[in-house]
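Peer 1: Sequence and predicted structure, then a few things I'm wondering about:
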Amino acid sequence: MSNDKHVGRRGLMLVLSSPSGAGKTTLSRALLESDSEITMSVSATTRAPRPGETHGKDYYFLSTEDFGIMRNKGEFLEHAKVFGNYYGTPSKPVMDALANGHDVLFDIDWQGTQQLEEARHEDIVKVFILPPSAQDLEKRLNRRAQDPADVVAARMAKASDEISHYQEYDYIIINENIEKSLGELRAILVAERLKRHRLTGLSNFVKQMRETL
């Protein structure tokens, strides 16, 4: 439950990062389904759509040229090149959401997280998702059946470097059980929503209360 009824609050940026296959996308979807106060940030990318993905819903699928134009105009909060493709977060929809007291969920890597923190460090909450083991991570990647074997191998090779950035995050979740991990993620979100600096009307609320005592 939020404090919006009494004091109002500024939204927050909830960042989930992990090596590919650790479960951040599954956790993101589960959180979005269970919490109406948070929405997914829609990133722009130059990679081709995967089966079932929709432009404007899953990603904004852009040409490399159009992506470069947006980047040069400073229209991204963060951007990075990952596995040969560019990814970026358009700034305006995120800033509008935060100002209106809505939270925004980010499924991005450590590079994007660093840039996002530099841009909006006061708004960001960083959570890193770890797999229970390297063997489990490889099994999950193979079960997805979305990428060819050479891409799976590349993702495994990169996982060690990605995991080494865990110390840059505020919270760590070891995702062995999705329900347990979702409960931990929701607890983090509830606590962060109650942070004093996010309660935009708190001073007036307390002032009015004291005047009536």
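Peer 2: Cool, the structure landed.

Peer 1: C-alpha only now, for contacts and for neighbours.
Peer 2: OK.

Peer 1: In this protein, what residue spans correspond to helices?
Peer 2: Remark: helices of the chain, listed N- to C-terminal, are 24-34, 64-72, 91-99, 110-120, 134-144, 149-163, 178-193, 202-212; assignment by DSSP state H.

Peer 1: Need the winner for burial among those helices.
Peer 2: Taking mean count of other Cα atoms under 10 Å as the contact definition, the stretch among the helices of the chain with the greatest mean neighbour count is helix 110-120, which reaches a mean of 18.

Peer 1: That helix versus helix 149-163: what angle between them?
Peer 2: Using axes from the mean of the first three to the mean of the last three Cα atoms, to 10 degrees, the interaxial angle of helix 110-120 with respect to helix 149-163 works out to 40 degrees.

Peer 1: who does helix 110-120 touch, helix- and strand-wise?
Peer 2: The contact analysis (3 or more Cα pairs under 8 Å, 6 or more residues apart in numbering; DSSP states H and E) places helix 110-120 against strand 76-82, strand 124-130.

Peer 1: Tell me what angle the last one forms with helix 149-163.
Peer 2: Per the same axes, to 10 degrees, the angle that strand 124-130 makes with helix 149-163 is 120 degrees.

Peer 1: Please name every helix or strand in contact with strand 124-130.
Peer 2: When contacts are defined as 3+ Cα pairs under 8 Å, 6+ apart, strand 124-130 packs onto strand 13-17, helix 110-120, strand 171-174.

Peer 1: so which of the helices of the chain gets nearest K81?
Peer 2: For K81, the closest of those is helix 110-120, at 8.9 Å, according to Cα to Cα.

Peer 1: residues in contact with the closest one?
Peer 2: Applying Cα atoms under 8 Å, 6 or more residues apart in numbering, the external contacts of helix 110-120 come out as 15, 17, 77-80, 88, 124, 126, 162, 165.

Peer 1: I would like a PyMOL command selecting only the buried ones among those residues, please.
Peer 2: To isolate in PyMOL the members of these that are buried, counting by 16 or more other Cα atoms under 10 Å, one can use:
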select buried, resi 15+17+77+78+79+80+88+124+126+162
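
Peer 1: take a look at this one as well, against the first:
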Amino acid sequence: LPLLIAGDVLAVLTYRRHAHWPTLWRLFPAVAAGVVVGTLFLMRADDGIVRTSIGVILLLMAALTVWRRRTAEQAAEPDAVTTRAGRVKARSYGVLGGFTTMVANAGGPVMSMYLLSAGFRKLGFLGTSAFFFLIVNVSKVPFSVGLGLIDGPSLLLDAALVLFVLPGALLGKWAVDRINQRLFEQLVIAATVLGALQLLLR
């Protein structure tokens, strides 16, 4: 989690001007509910159940996103969250995003699928998701400490690894500047599917 927060800070510094705050404000209450549910789930579930649950959720989200993209004549604009259907979708994805990010730090794929389905372009996608995960991940710290997921030894490991976050961020910025919107979306979906399969096949 501390490594993710370090990456979030770099992403916010890079894409902060492109965030869509109306979308963020509508997501946060649902995400908070999902984080609480995820915390309760972690207190009872073993690792196998956690991996299977998250893997299935990610595969379903990816399949739903691909299906919607193929059946829709055109993607909705980001301000579509102001409609009733848009609000319901935002809340549903928000709860799932909060749950998956608390249970396995895997909320990124869920929220990526939501932002793609809402019609966000590349920079809007990155700016909105950067702020979203910085705020959500920081809010998860007390829960993770309480569950024993963050302690002295883990922080020492994070301190040793954080130096590698910066080269990764620079590589990501370089790549984003050189790929078009269609390839960007395909890579996001492919990464979600691969992450889900990794969880299910471990």
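Peer 2: The structure has been received and is ready for your questions. Remember, predicted model here, so these are calculated numbers, not experimental data.

Peer 1: quick one: TM-score?
Peer 2: Both chains were compared after superposition, and using TM-score structural alignment, normalised by the length of the second structure their TM-score is 0.32; 98 aligned residues with a Cα RMSD of 4.8 Å.

Peer 1: looking at the helices of the first structure, which is closest to S43 of the first structure?
Peer 2: Using Cα to Cα as the criterion, the shortest distance between S43 of the first structure and these is 10.0 Å, found for helix 91-99.

Peer 1: where's L157 of the second structure, which helix or strand?
Peer 2: Of the helices and strands defined by DSSP states H and E, L157 of the second structure is found in helix 152-161.

Peer 1: Just the buried positions in the following helix or strand past that helix, please.
Peer 2: Using DSSP H and E, the helix or strand that follows helix 152-161 of the second structure in sequence is helix 165-176. Across helix 165-176 of the second structure, burial judged by 16+ other Cα under 10 Å covers A169.

Peer 1: right, and the helix or strand after helix 165-176 of the second structure?
Peer 2: Heading towards the C-terminus - elements assigned by DSSP H and E - helix 165-176 of the second structure is followed by helix 181-201.

Peer 1: Identify all contacting residues around that following helix.
Peer 2: Contacting residues not belonging to helix 181-201 of the second structure are listed as 51-52, 54-56, 58-59, 62, 109, 112-113, 116, 121-122, 176 [Cα under 8 Å, 6+ apart].

Peer 1: Okay, the residue at minimal distance from the centre of the second structure and A32 of the second structure: tell me how far apart.
Peer 2: Note on the second structure: the residue nearest the mean C-alpha position is G108, at 1.7 Å, using Cα atoms, centre = their mean. From G108 of the second structure across to A32 of the second structure, the span is 15 Å (Cα to Cα, to the nearest Å).

Peer 1: How about A130 of the second structure?
Peer 2: Using Cα to Cα, we find A130 of the second structure at a distance of 17 Å from A32 of the second structure.

Peer 1: Please say which of these two ends up with more neighbours.
Peer 2: Neighbour totals were compared for A130 of the second structure and A32, and A130 leads with 25 against 20 (other Cα atoms under 10 Å).

Peer 1: host element of the more buried one?
Peer 2: helix 122-146.

Peer 1: Quick check: buried residues in that helix?
Peer 2: Within helix 122-146 of the second structure, the residues that qualify as buried are 122-137, 140-141, 144, counting by 16+ other Cα under 10 Å.

Peer 1: helices or strands next to it in the packing?
Peer 2: Contacts defined by 3+ Cα pairs under 8 Å, 6+ apart place helix 122-146 of the second structure against helix 2-15, helix 21-44, helix 107-117.

Peer 1: Buried deepest among those, which one?
Peer 2: Each of those was given a mean neighbour count from mean count of other Cα under 10 Å, and the largest, a mean of 23, is that of helix 107-117.

Peer 1: right, and V125 of the first structure touches D103 too?
Peer 2: No: with contact defined as Cα atoms under 8 Å, V125 of the first structure does not count as touching D103 (10.6 Å).

Peer 1: how far out from the middle of the chain is stretch 125-137 of the second structure?
Peer 2: Stretch 125-137 of the second structure has its C-alpha centroid displaced from the chain centroid by 8 Å (Cα atoms, centre = their mean, to the nearest Å).

Peer 1: Any figure for the gap between R120 of the first structure and M13 of the first structure?
Peer 2: R120 of the first structure sits 9 Å away from M13 of the first structure when distances are taken as Cα to Cα.

Peer 1: wait, T45 of the first structure
Peer 2: 20 Å.

Peer 1: Which one's more surrounded, the two?
Peer 2: When neighbours are counted by other Cα under 10 Å, T45 of the first structure and M13 differ, and M13 comes out ahead with 27 against 23.

Peer 1: OK, contacts around the more buried one?
Peer 2: M13 of the first structure makes contacts with 98, 103-106, 123-125, as judged by Cα under 8 Å, 6+ apart.

Peer 1: Please apply the same query to L155 of the second structure.
Peer 2: Residues in contact with L155 of the second structure, defined by Cα under 8 Å, 6+ apart, are P2.

Peer 1: And for L77 of the first structure?
Peer 2: Applying Cα under 8 Å, 6+ apart to L77 of the first structure gives the contacts 88-91, 115-116, 119.

Peer 1: Let's have those in TSV, adding distance to T212 of the first structure.
Peer 2: As requested, the contacts of L77 of the first structure are arranged in TSV below (distance: Cα to Cα, whole Å):
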residue	distance to T212 of the first structure
G88	49
T89	46
P90	45
S91	42
Q115	45
L116	42
A119	40
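
Peer 1: Out of those, the closest to Q208 of the first structure would be?
Peer 2: Each of these was checked against Q208 of the first structure using Cα to Cα; the closest is A119, at 34.3 Å.

Peer 1: Check the gap between the spatially closest residue to M156 of the first structure that is not a sequence neighbour and L189 of the first structure for me.
Peer 2: Excluding its sequence neighbours, the residue lying closest to M156 of the first structure (Cα to Cα, 6 or more residues apart in numbering) is E138, at 6.9 Å. Counting by Cα to Cα, the gap from E138 of the first structure to L189 of the first structure is 29 Å.
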